[in-house]
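S.K.: Let me see the structure of the following:
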Amino acid sequence: MVPQHDHDLNQQVLDDVMDQVHQSMGSALTDRYLHPDVNAGAGGLQSYLGSPGALFAFGLFILLLVTRVVSSQRLVPKGVKDEGVQKPPAVPYWLPLIGHVPNMAYDADGFLKRLRTQFQSGVYSLNFVGGRHNIVYDPGLATALLNQKQHVANSEEVSRRLLGVIFGFPKKELHKYDDALPELMTCYKHLLSEPSLGDLVSQTSRQLQRSIADLVTGNESLVDQLPWEKTSNVNNVKNKFGKLVVEASLLPLIRDYAAHTANPSLIGSDFLNNYPDFLDDLWVFDRGFVLLATGLPRWVPLPTLTRAHIARKRMLDKLDIFHRAMKKHANGEDAGTDWSSLDDVGSLVKARMEVYRKHDMSIRARSSFELSLLWAGNANSDTLIFWMVNRIYADKALLEMIREEIAPYVTVVQPASDLPIAEPPRLERFHLDRLCNDCPLLKSAYVECLRLDAAPWSFKVIKEDLILQGRQKSSERWLLRKGDYAHIAHDLHSTDPKFFDDPTVWRADRHIKYDDDEKRRVADMGSIRPYGGGSSMCKGRTFAFKQSIMFTAAIVSMWDIEPAGGGPWNMPRHRKSTGVYNTNDDTRVWVKRRELSKPE
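M.R.: Here you go, the predicted model:
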């Protein structure tokens, strides 16, 4: 049985308040305030204070003080224990109703990390507008929470709400979403299992091999530039050796190249060919993601929110056209010349089309689902590749070690040619499975970027009283009440000095270890859980891993990148995002093809 403890704070809290007020203001003053002489004529509080403003200030002081004292009662969970079970310690606050919202708005990262230092138990609770939000960062407790059944700790309610307020799913069709959800979840087998996963990876790998030589083209005319060049403000300059290089902004270059290369495997080649600017709106939308999650309307005077609303509208309109074409194609009708290659749409989207038709979902409902898929498939993985490229190229010794490690599995060749202008080099050999399984330094760098360049959280609504305990039987047992919220702050664990030496230092080989026979070096995730866990674990995690490895390996094999103008590599600063950090810094770089030995 879960212990039922409802603390009677009345007299105890009042006594505590009186003690603190006496200490703060002196007994004579408080006696006059709280025990005025009723026979004192014009006495009493207002006459003493002399003005209504002073009376208001004093009343406000008392209110804040009472709030602080009451909210401090569970700072140390004394008197809560019963059969080894206790409630998470509650962090005190000053403002009634609002609770810790100002702390999070001002400096969420610093606030949470200070609390991690204060509360060593791996869990504490905050108050947001009257709701109790339990912050879990111990890996054992996090795993236990992630593995709870949905009827105990629910994440689907959150997804259901966000589908509407963020991705524009029609409210009047939410019952269709509820009915279709089990079948929609089954569709994710196309991201998780063979043969669909292998086909998705192979198609992306082939497109990468065809296009990697055009990461930058040197074309100065916007008409001739590729979409990722247009967004990265490229121009041709000469380096200190007098050789022509292309200067570009690294984030949009890497992010947009990865997106334009990988997305046709999901949604087909026609979509981005018809709407190459779709991704521009996707990045604007992602920047306003958290504000959209609040449900605030477009007219609220927040520029980031307004731009996100406008970008969402444009994206949904384009996806509406795509789905009308898909509907015609499925019915054997001509979808038009702009949609002549719909057969190459990915198996996941095709499988979802069957579910949409079965449940008679509107075109807009379908579009909102596809918007959520495209956001999830791009917002984090494409930006993570940017951080991997940043980290690897910033350390020349590491860059050479990774090039040496991947060399047996990636071969870049310069085709022989008698023409005045040489053909671009190409990837002749590209063994992705060996890159993923036999390159521990590259994989460890990937894991280290997830540890330090990402700050994902998992969210649960507690539907039944729950006792949470870590892996060890001797570990503390924590009671989460029905109606509570639970947040798994993966980044608090990933930067915890109890688990990682020098946690703020990026170290490429941090996650390398030897396997059981001590003969083979391997790298794994260890205790970090960037993709969540349990039934809500990210469905695209395997593809995201292989995508990050393949793009990073291809780029470091074919391209030299250095800071524009030479000098040291300045690592861009993090900007909080929904998962992988973004940045406001414009990292300008010089990009040129590696010097390759010419064929004999």
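S.K.: okay, CA-based contacts and neighbour counts for the rest of this
M.R.: Fine.
S.K.: Give me the neighbour count for Gly336.
M.R.: Gly336: 10 surrounding residues under other C-alpha atoms under 10 Å.
S.K.: just the one 10 residues further on next, same as before
M.R.: Per other C-alpha under 10 Å, the neighbour tally for Gly346 reads 21.
S.K.: At which residues are the strands of the stretch 451-600 of the chain located?
M.R.: 457-462, 466-469, 477-480, 485-489, 512-514, 521-523, 559-563, 588-593 (DSSP state E, counting those that start in this stretch).
S.K.: want to throw the ones you listed into CSV with distance to Asp317 and mean neighbour count?
M.R.: Below are the strands of the stretch 451-600 of the chain laid out as CSV (distance: least, C-alpha to C-alpha, whole Å; neighbours: other C-alpha atoms under 10 Å):
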stretch, distance to Asp317, mean neighbour count
strand 457-462, 30, 22
strand 466-469, 44, 20
strand 477-480, 43, 21
strand 485-489, 34, 23
strand 512-514, 47, 15
strand 521-523, 43, 18
strand 559-563, 37, 18
strand 588-593, 34, 21
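S.K.: TSV for those, including distance to Val201?
M.R.: Below are the strands of the stretch 451-600 of the chain laid out as TSV (distance: least, C-alpha to C-alpha, whole Å):
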stretch	distance to Val201
strand 457-462	27
strand 466-469	38
strand 477-480	41
strand 485-489	30
strand 512-514	25
strand 521-523	21
strand 559-563	22
strand 588-593	25
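S.K.: now for those, which one comes closest to Lys576?
M.R.: Minimum separation from Lys576 across the strands of the stretch 451-600 of the chain (C-alpha to C-alpha) falls at strand 457-462, 12.0 Å.
S.K.: now the angle from that closest one to strand 485-489?
M.R.: 160 degrees (axes from the mean of the first three to the mean of the last three C-alpha atoms, to 10 degrees).
S.K.: Please, where are all the helices along the stretch 201-350 of the chain?
M.R.: 227-230, 250-262, 264-267, 269-274, 278-287, 289-293, 303-330, 347-358 (DSSP state H, counting those that start in this stretch).
S.K.: how about this one, so we can line them up?
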Amino acid sequence: MGHNVVFSDSLLDQIYKNWSSLNEPESIKWALLRNAFKMPKDAESQHRELSSEIAKTIETEMFNGNQIESLIFSSLNTLSESLPDFITFNSSLVDQMQWERVSNIELTDGTSEAECDLFTLLNEFCCNAILPSVMGAQFTESYQLLATDLAAFNQRYWALALGLPRLSPIQGLPGAALSQKRLLYNFTKLFDDLTHPPVRRVPDDDESVSGEEETDADISTPLTKLNELFTKHEVPMEVRAAIGFQLVHSIIAEVVPLVFWSILHIYASSSVPETKVGKETPLTRIKDETKAWAQAIQPPSIHPSFPAPPEIRFASAKEAFSPKSFPHLRSCINESRRLYSSSISTYIITKSIILEDEEEGITRPGEEEQWELDVGSYVDIGLSQSLINSSPANYFSPDTFKPYAFINAPAPSSIMSPTDASNQYKSALLLSLVAGIIQLWEISPAPKKTFFEHMQEARDEASIGAAALSGEQKAAKDEAQAEKAKKARKEGKWVIPKAVDGAAVKIPKSDVRVRIRRREGLPASKIVRRIG
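M.R.: Reported below is the predicted structural model:
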């Protein structure tokens, strides 16, 4: 059986118009479920019977009508609460947020600036904003390693999907296999708790009760609806876990890397001299066009000694679904999709398709040609998209990020699949996350430390451990170090890391060290917040 690859958007569009003539090969679908998500071998026939019903439930409960708006509304509420604490500038691990604890954070200018690993920070932060509305808040709070395990799994997704042994000589594979095991255990436990909710304890007559805490089974989420379908058909817990795991992974493996690449390129492309880009940079344009939607404000301080942290409010979830909203931000996100999408989706042709030459340049001038894709042959959609997106025939200097590439035109089918029901949901998440971060925070590259600086840090840490300092001595030492750092302050340069394959979008081979500050000059709020 032959494999077909197309090299132009017009031909790819014609394939999408004949989408009913294509099917995902069962062998490929089942191999991914078996190897990557550990679907039990004896569940194949039951899964095949229920696959269309499962897909319909996911589409109805996540990607349609009021449901998609409700999910985004919930994520926007979470972002309004968590974005001001994106960086808390606390030196104590106890006082830091979960995403700060894992991102190797280091204060570089008192409580004004912090240095951290950008991808790790964004992965943990984005999962916190996205997953509670999909899975339930109790599960995401109790499973502290959820975001870390999803990232480790995605890093070695294709090695796991191929069924390679855990101890194969591939860096990171043993850790990814352990993450896979933890994820499956916790997803199995989640579905078991949804099916058999913990029995509520009856309080004693003389016991005062302020209110029972709701469990994940009490709150309607896409996974609770999916579990109702599973319970109706008596689907085993291990099968439920594999399907739920695959659903969550498909969202995070696309959204998180695209947030990272978009933010990295927006800030990097805005840092070049004004003589090259003009006074308006991609960053300033995005700030300007999203400020009425993602409204960042500075509340008045309760006391001069305790400045109030900034706040952010999102105007409406509907704005995120309008294809005409935020053209500069959408263009940057679509350009990130063009550069970093790494799908290898393959479909089998069930009814022959005739492709026609609709544009000049595919064949010789004055000639028209047709191609027939035979029944039983395959069409490599993912590979076709990658070849189109990286071809100099379609994009001038295709390896360069161009922030304004898609301002005056919608993204072509090689970038946004018209048949993917999840596109609207994922795009709304991307817009919300990137706009929110840009409105509240300034990000700059951290300078690379020399070997001498690393040695000096190690010596300082050893001396602190050898002799405990009094409060006054420690304060004086911190002040002296801050003053020394200020005098010797270096400016970093943006370096775009090498991209390696993830499940759906490429991920950075190494993390990027950045410095983050609160954005200054925010509009003042007239409402004074009271304590208590």
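S.K.: which residue numbers in the second structure go with the helix or strand hosting Leu64 of the first structure?
M.R.: Here Leu64 of the first structure sits within helix 52-71, counting by DSSP states H and E. Using TM-score structural alignment, none of the residues of the second structure align to helix 52-71 of the first structure.
S.K.: other SSEs contacting that helix?
M.R.: helix 10-25, helix 45-49 (3 or more C-alpha pairs under 8 Å, 6 or more residues apart in numbering; DSSP states H and E).
S.K.: Need the winner for burial among these.
M.R.: helix 45-49 (a mean of 15; mean count of other C-alpha atoms under 10 Å).
S.K.: how far does that one sit from the chain's center?
M.R.: Helix 45-49 of the first structure sits 54 Å away from the centroid of its parent chain (C-alpha atoms, centre = their mean, to the nearest Å).
S.K.: Contacts for that helix, please.
M.R.: By C-alpha atoms under 8 Å, 6 or more residues apart in numbering, the surrounding residues in contact with helix 45-49 of the first structure are Arg32, Tyr33, Pro36, Pro52, Leu55.
S.K.: quick one, what contacts the equivalent of Phe322 of the first structure over in the second structure?
M.R.: Applying TM-score structural alignment, one finds that Phe322 of the first structure aligns to Leu190 in the second structure. Neighbouring residues of Leu190 of the second structure by C-alpha under 8 Å, 6+ apart: Phe139.
S.K.: The second structure: matching residues for the one helix or strand Arg32 of the first structure maps to?
M.R.: Assigned by DSSP H and E, Arg32 of the first structure belongs to helix 27-34. Aligning helix 27-34 of the first structure against the second structure (TM-score structural alignment) gives no matching residues.
S.K.: Repeat that for stretch 502-510 of the first structure.
M.R.: Going by TM-score structural alignment: stretch 502-510 of the first structure matches residues 397-405.
S.K.: ok now that stretch, how far from the chain's centre?
M.R.: With C-alpha atoms, centre = their mean, you get 21 Å for stretch 397-405 of the second structure.
S.K.: Ok, stretch 177-184 of the second structure next?
M.R.: For stretch 177-184 of the second structure, the distance to the chain centre is 19 Å (C-alpha atoms, centre = their mean).
S.K.: How is Thr411 of the first structure assigned, secondary-structure-wise?
M.R.: Using DSSP: H, G, I helix; E, B strand; the rest coil, the structure places Thr411 of the first structure in strand.
S.K.: how about it, what's its match in the second structure?
M.R.: By TM-score structural alignment, Thr411 of the first structure lines up with Gln295.
S.K.: and if you look at Gln11 of the first structure?
M.R.: Per TM-score structural alignment, Gln11 of the first structure is not aligned with anything.
S.K.: Would you mind measuring from Gln11 of the first structure to Leu163 of the first structure?
M.R.: Distance of Gln11 of the first structure to Leu163 of the first structure, given as C-alpha to C-alpha, to the nearest Å: 46 Å.
S.K.: how many neighbours does Ser205 of the first structure have?
M.R.: Residues lying near Ser205 of the first structure (other C-alpha under 10 Å) number 23.
S.K.: What's it aligned with over in the second structure?
M.R.: Applying TM-score structural alignment, one finds that Ser205 of the first structure aligns to Leu76 in the second structure.
S.K.: do Glu220 of the first structure as well
M.R.: So Glu220 of the first structure corresponds to Ser91, using TM-score structural alignment.
S.K.: Pretty sure its match sits against Asp109.
M.R.: No. If you go by C-alpha atoms under 8 Å, Ser91 of the second structure and Asp109 don't touch, sitting 11.7 Å apart.
S.K.: next one: the helix ranked longest in the second structure to chain centre, how far?
M.R.: In the second structure, taking DSSP state H as the definition, the longest helix is helix 237-269. When distances are taken as C-alpha atoms, centre = their mean, helix 237-269 of the second structure is centred 4 Å away from the chain's centroid.
S.K.: helices or strands next to that helix in the packing?
M.R.: Under the contact definition 3+ C-alpha pairs under 8 Å, 6+ apart, helix 237-269 of the second structure sits against helix 118-130, helix 146-155, helix 173-195, helix 222-232, helix 282-290, helix 327-340, helix 423-440.
S.K.: Which one, of these, ends up nearest to Ala485 of the second structure?
M.R.: helix 118-130 (21.6 Å).
S.K.: which residues in the first structure does that closest one match up with?
M.R.: Using TM-score structural alignment, helix 118-130 of the second structure corresponds to residues 250-262 of the first structure.
S.K.: distance from that stretch to the second structure after superposition?
M.R.: Its match in the second structure and stretch 250-262 of the first structure itself, once the structures are fitted together, sit a mean 1.2 Å apart by mean C-alpha distance after the TM-score superposition for the first structure.
S.K.: what does that stretch contact?
M.R.: Residues outside stretch 250-262 of the first structure that contact it (C-alpha under 8 Å, 6+ apart) are 204, 207-208, 211, 215, 227-229, 231-232, 272, 279, 378, 382-383, 385-386, 551, 586-589.
S.K.: Only the buried members of those residues: can you turn that into a PyMOL selection?
M.R.: Buried members of these, defined by 16 or more other C-alpha atoms under 10 Å, are picked up in PyMOL with:
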select buried, resi 204+207+208+215+227+228+229+231+232+272+279+378+382+383+385+386+551+587+588+589
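S.K.: How far away from the center of its chain is stretch 197-214 of the first structure?
M.R.: 25 Å.
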